[in-house]
Structures are given as C-alpha cells and as structure tokens.
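[1] quick one: sequence and predicted model below, then my questions.
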Amino acid sequence: MTDRRSLLALAAGVPLLGARAALAQAPAPAPLAADDPRMTERSIGRAGAPTVIEYFSLTCGHCASFHRDTMPRVKRDLVEAGRVRIVFRDFPLDAVALAAAQVARSLPADRYEPFVATLFQSQDRWAFARGANPQEELFKIAALAGMSRAQFDAAIGDQALARGILELRVKGQQEHNVNSTPTFVFGSRSVPGNMPFDRFAALVAEIR
C-alpha cells in the first residue's frame, strides 16, 4: 500500500520540476478507474467556445486574488456571453492544497466551481488562519456544500485520488510548461501570473 505521507511530501516539499521523478519513486496505489467521475474535466462555459485552461493551487495567494478580483467579471462578460470556456486544472503546491483539491473533486461536478470559488474567497480563514487547523476549517466549508464527515474523511484519505491529482500536476508541467500558479493557457500559449480583466479578455481575443 502506498505511504500517503510520501504523496503529501511531494506536494509539500518537492520542487515543481522534480515532481515527475518523485512520483515515479513513490509506490503506486491501485489506479483510479478510467471513468472515475472525480477526475473528469471541470469547466464552465459554452461547449465550442474558445478555451482557456487555468492551472491553480487552492493555497496560492495570487490564484485567490485572480478569483476574487477578476474571475467574477470573466464569468459575467466572457463565460456567460459565450465568448470563452474555462477549464480548471488542479496544480497543488502543498499538502493543504492537495487535500482541498481532493475534497473539491469528491463533490458532485456541478458543485466543484462554486466550492473552489468559496475556498478562494475564504482562503485566509481556512488555509492560513493563525492557530486554526486547516483540515477542520476545510471540513466546515465542505459541510456547507453538502459533504458529510465520513465523505470528507474518505476524500482526504484517498491515496489513489491524491496520486491522480498529482499526476495531473505533472501533466501540466509536461504539456504546458507550468511552473507557477496561476498559469493560464490561451489556445497554445501559456501565460503565468495573476492578471486584470482587460489583459485576460485581450488574450482570449487572440486565441486561434
């Protein structure tokens, strides 16, 4: 059986470019089923619209700033207008972000984006609050999204799910040269860093 601590150590302390090697060295749990609904694509927007991929970590302050300050207008002016589709890709940078990603993907797919938005809005309260237990604070938010304690414990204890998310992180490094969060992929162009709405909209307009 895989030592879960080795997976958490990967997210917590291994440099991004060393993630692939660390995964290769860790004993593998039984793989997730190919049709496991927790690993299906999470997205918002009209099918067929120009696609932007966002790689993010739920404990990344720059990601939180984008979701608080820019994403509401992106959703209103671009997504709801049918001008762009956003695909969300987990890229956890530490053990807390990995656990949060496991919980988010264990919710029904239609609750994923609202839950992620809530986590970013309340990041200081659950991820970095002084003296707080991040796992317990995370559970409080998950409970509001309809998750029971048993479901929560099963989600954060699922070694196969943790590895599946970390493998997505490695895939992001390989396919889109992601080495920081947030990173956005506009068509074939990877653009790192938080950005205001006007720049985001201009990059959407350039997608070919």
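    That came in fine, so what should we check first? It should be emphasised that the depicted structure is a prediction, and the values quoted were computed from it without experimental measurement. Residues are numbered from 1 along each chain as shown.

[2] okay, CA-based contacts and neighbour counts for the rest of this
    Noted.

[3] give me the buried positions along the helix of greatest length in the chain.
    For the chain, the helix with the greatest residue count under DSSP state H is helix 159-176. Buried positions in helix 159-176, judged by neighbour count with 16 or more other C-alpha atoms under 10 Å: 159-170, 172-173, 176.

[4] among those, which two are most distant?
    Between any two of these, the greatest separation by C-alpha to C-alpha is 25.5 Å, found for Q159 and H176.

[5] how far away is the most centrally placed residue in the chain from H67?
    Per C-alpha atoms, centre = their mean, the C-alpha nearest to the average position across the chain is that of D90, at 2.6 Å. D90 is 14 Å from H67, where distance means C-alpha to C-alpha, to the nearest Å.

[6] got it, and V116?
    Taking C-alpha to C-alpha as the measure, V116 falls 9 Å from H67.

[7] cool, and A81?
    As judged by C-alpha to C-alpha, A81 and H67 stand 18 Å apart.

[8] and those two? Which one has more around it.
    H67 (20 against 12; other C-alpha atoms under 10 Å).

[9] show me what the host helix or strand of that one is packed against.
    Assigned by DSSP states H and E, H67 belongs to helix 61-69. If contacts are counted by 3 or more C-alpha pairs under 8 Å, 6 or more residues apart in numbering; DSSP states H and E, helix 61-69 sits against helix 109-121.

[10] alongside the first one, take a look at this:
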Amino acid sequence: MKTLPLAALIACAALSIAAAPKKAAPTAPAATNWAARVETMANGSHRLGNPEAPVKLVEYVSYTCPHCAHFHKEADPVLRLTLVPKGQVSVTVTNFLRNPLDLTVAMLTNCGDPKRFFVRHSAFFASQEQWLAKAQAANAEQQRRWYQGEMPARMRAIASDLGFYDKMASWGIGRAQADACLANQPMLDKLKAQQAEGAALGIEGTPSFTLDGELLDAHDWASVSKAITEKVARQRAGNI
C-alpha cells in the first residue's frame, strides 16, 4: 500500500473539512404576540392577552360613558402595543350597562366573530361622540320606541336611528344577522351576569377597574397606569 506524503494528507483533510456540511445554528423560538390572543369568558366578557399574565386588569365599561371612551383612547395604544404583547398584562372587558343604548351596543359588539370583538369594541368607542350626538337629538317619537315595548324591538329601533346597521355592514354583518344578535337571549343573560358581577364588587359607575381581583380606587388611565406600574415593580422585587 502506497503511503501519501504528509502534505497530501493535510490537503485531503482540509478538503474534507471544507466539504463537510455546516450545522445550522439553533433557532430561537418565535416570541408570542399576546395582543393577538382573544378569549371569550364564561360570562361573555372578553380577554385580550396572555391568560397567565402576572397582572390581570378588568375594565367595567359603559358604551354611553364619555369617560370610558376617553380612557379607551388613552389606554388602548399603551396596553395593546407594549404591555399586552409581551404577556405582562391581560385586559378583560366587562359590560356595566346604564341604559338601552348601552345594551344595544353591547349586543352588537358581541355579534360576529368573537376574535374580532376588540375591533368592534374600539370602533364603537371611537365613534361614540357622533352616535351619542344623534341620540341626544332624537325626537320624542324615537325615544318612545327606545324605551317602550319588547326589548329586541327597542334595540332594533336604536340600531336603525343611530346608524348601527351601517357600522355592522362594514364588518360584513348584514341587518338580518344583526337583528338575530339583538334577539340573542343567552347573550342578554350573560350581560345581566356581568352587571351582577360588577354590582357585587360595589361598582356604581364607569369606568371602574379591578387589578388581580382587587377593586381599584381609580377611574382614569393615569391612576390605572400607576397601579399597574407599582404592581409590576412589586412582582419584580419579589423575584430578586
């Protein structure tokens, strides 16, 4: 057997090393964007974010409450773009009804794909000023139809007078489907359960909030944000 010179052996070894396939670097698992996670709770409330988030915020809101719309405008961008996506905070929206208009909007935000609830929720708050102005300008006959008769008929009158059918149609929900949602008794029962839940906590007005089950003495984003920041800081200190 012929022995190769040392230089040839080195050359062969270098060639085989060069030809050897490189192992792919391990890929880090993709981070979860919890802002895309929407769940419907047993009582019909909707939760946005990580179910196991260390901080859980529950909002009790009324769609005819201007302070609720203002809170949503200030809080939603911060929560949706920072705290919720990272899984640090989850946000649950629970209804606290004050009048038939509240009920009508609540029934319609629950109409259609549950995963799109927060789209409808945000849109009704964003346009609150416009449809509340229509409500305030309603004549006596319109208001009579809103406050007298069977509830589904009253809600249909409200939806028609305030332009809600057009809003629903923009999401692909036609009038027949919207009317079916307004007549959805199980959903109405869930909204009543949400109302009872809030009353049991001692809630009398909106917006109101609980943080990890504790009722906050806070009704604006500045106060709620401070409570969340302090809660996160205490949790981090406890883990050091």
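    Perfect, thanks for sending it. The shown structure was predicted, so the numbers you read here are calculated from the model rather than taken from an experiment.

[11] what ranges do the helices span in structure 2?
    6-19, 66-78, 100-109, 117-126, 128-136, 140-147, 151-161, 164-169, 175-182, 185-200, 221-239.

[12] corresponding residues in structure 1 for the third one?
    Yep, that's helix 100-109 of structure 2 we're talking about. Residues 95-104 of structure 1 are where helix 100-109 of structure 2 aligns, with TM-score structural alignment as the criterion.

[13] now do the second one
    Aligned using TM-score structural alignment, helix 66-78 of structure 2 spans residues 61-73 in structure 1.

[14] same deal with the shortest one?
    Counterpart in structure 1 of helix 164-169 of structure 2, with TM-score structural alignment as the criterion, is residues 138-143.

[15] mind reading off the mean deviation between that stretch and structure 2?
    Superposed on structure 2, stretch 138-143 of structure 1 shows a mean distance to its aligned partners of 1.5 Å (mean C-alpha distance after the TM-score superposition for structure 1).

[16] contacts made by that stretch with the rest, please.
    Stretch 138-143 of structure 1 has contacts (C-alpha atoms under 8 Å, 6 or more residues apart in numbering) with 100, 103, 115, 119, 126-127, 148-149, 152.

[17] what subset of those residues is buried?
    Buried among these (16+ other C-alpha under 10 Å): 100, 103, 115, 119, 126-127, 152.

[18] now render the residues you listed as JSON lines, adding distance to P182 of structure 1.
    Shown next, in JSON lines, are these (distance: C-alpha to C-alpha, whole Å):
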{"residue": "A100", "distance to P182 of structure 1": "16"}
{"residue": "V103", "distance to P182 of structure 1": "20"}
{"residue": "F115", "distance to P182 of structure 1": "18"}
{"residue": "L119", "distance to P182 of structure 1": "15"}
{"residue": "W126", "distance to P182 of structure 1": "20"}
{"residue": "A127", "distance to P182 of structure 1": "17"}
{"residue": "F152", "distance to P182 of structure 1": "26"}
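
[19] most widely separated two among these?
    Farthest pair in those, by C-alpha to C-alpha: A127 and F152, 16.4 Å.

[20] can you list contacts of stretch 132-145 of structure 2?
    Applying C-alpha under 8 Å, 6+ apart, the contact partners of stretch 132-145 of structure 2 are 64, 154, 157, 161-162.

[21] from the middle of its chain, how far away would that stretch be?
    With C-alpha atoms, centre = their mean, to the nearest Å as the basis, stretch 132-145 of structure 2 stands 30 Å off its chain's centre.

[22] can you check stretch 49-68 of structure 1 too?
    Stretch 49-68 of structure 1 sits 8 Å away from the centroid of its parent chain (C-alpha atoms, centre = their mean).

[23] format the helices of structure 2 as CSV; extra columns: distance to F209 of structure 2.
    Shown next, in CSV, are the helices of structure 2 (distance: least, C-alpha to C-alpha, whole Å):
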stretch, distance to F209 of structure 2
helix 6-19, 63
helix 66-78, 11
helix 100-109, 18
helix 117-126, 17
helix 128-136, 21
helix 140-147, 29
helix 151-161, 27
helix 164-169, 28
helix 175-182, 27
helix 185-200, 10
helix 221-239, 8
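
[24] out of these, flag the one nearest S90 of structure 2.
    Of these, nearest to S90 of structure 2 by C-alpha to C-alpha is helix 221-239, at 11.1 Å.

[25] what does that closest one contact?
    With C-alpha under 8 Å, 6+ apart as the test, helix 221-239 of structure 2 has contacts from 55, 71, 74-75, 209, 211, 216, 218.

[26] most neighbours among the residues you listed, which one?
    Each of the contacts of helix 221-239 of structure 2 was scored for neighbours by other C-alpha under 10 Å, and F209 scores highest at 25 neighbours.

[27] quick revisit: what does the helix holding H67 of structure 1 rub up against?
    Helix 61-69 of structure 1 has contacts (C-alpha under 8 Å, 6+ apart) with 56-58, 117, 120-121, 123, 181-182, 193-196.
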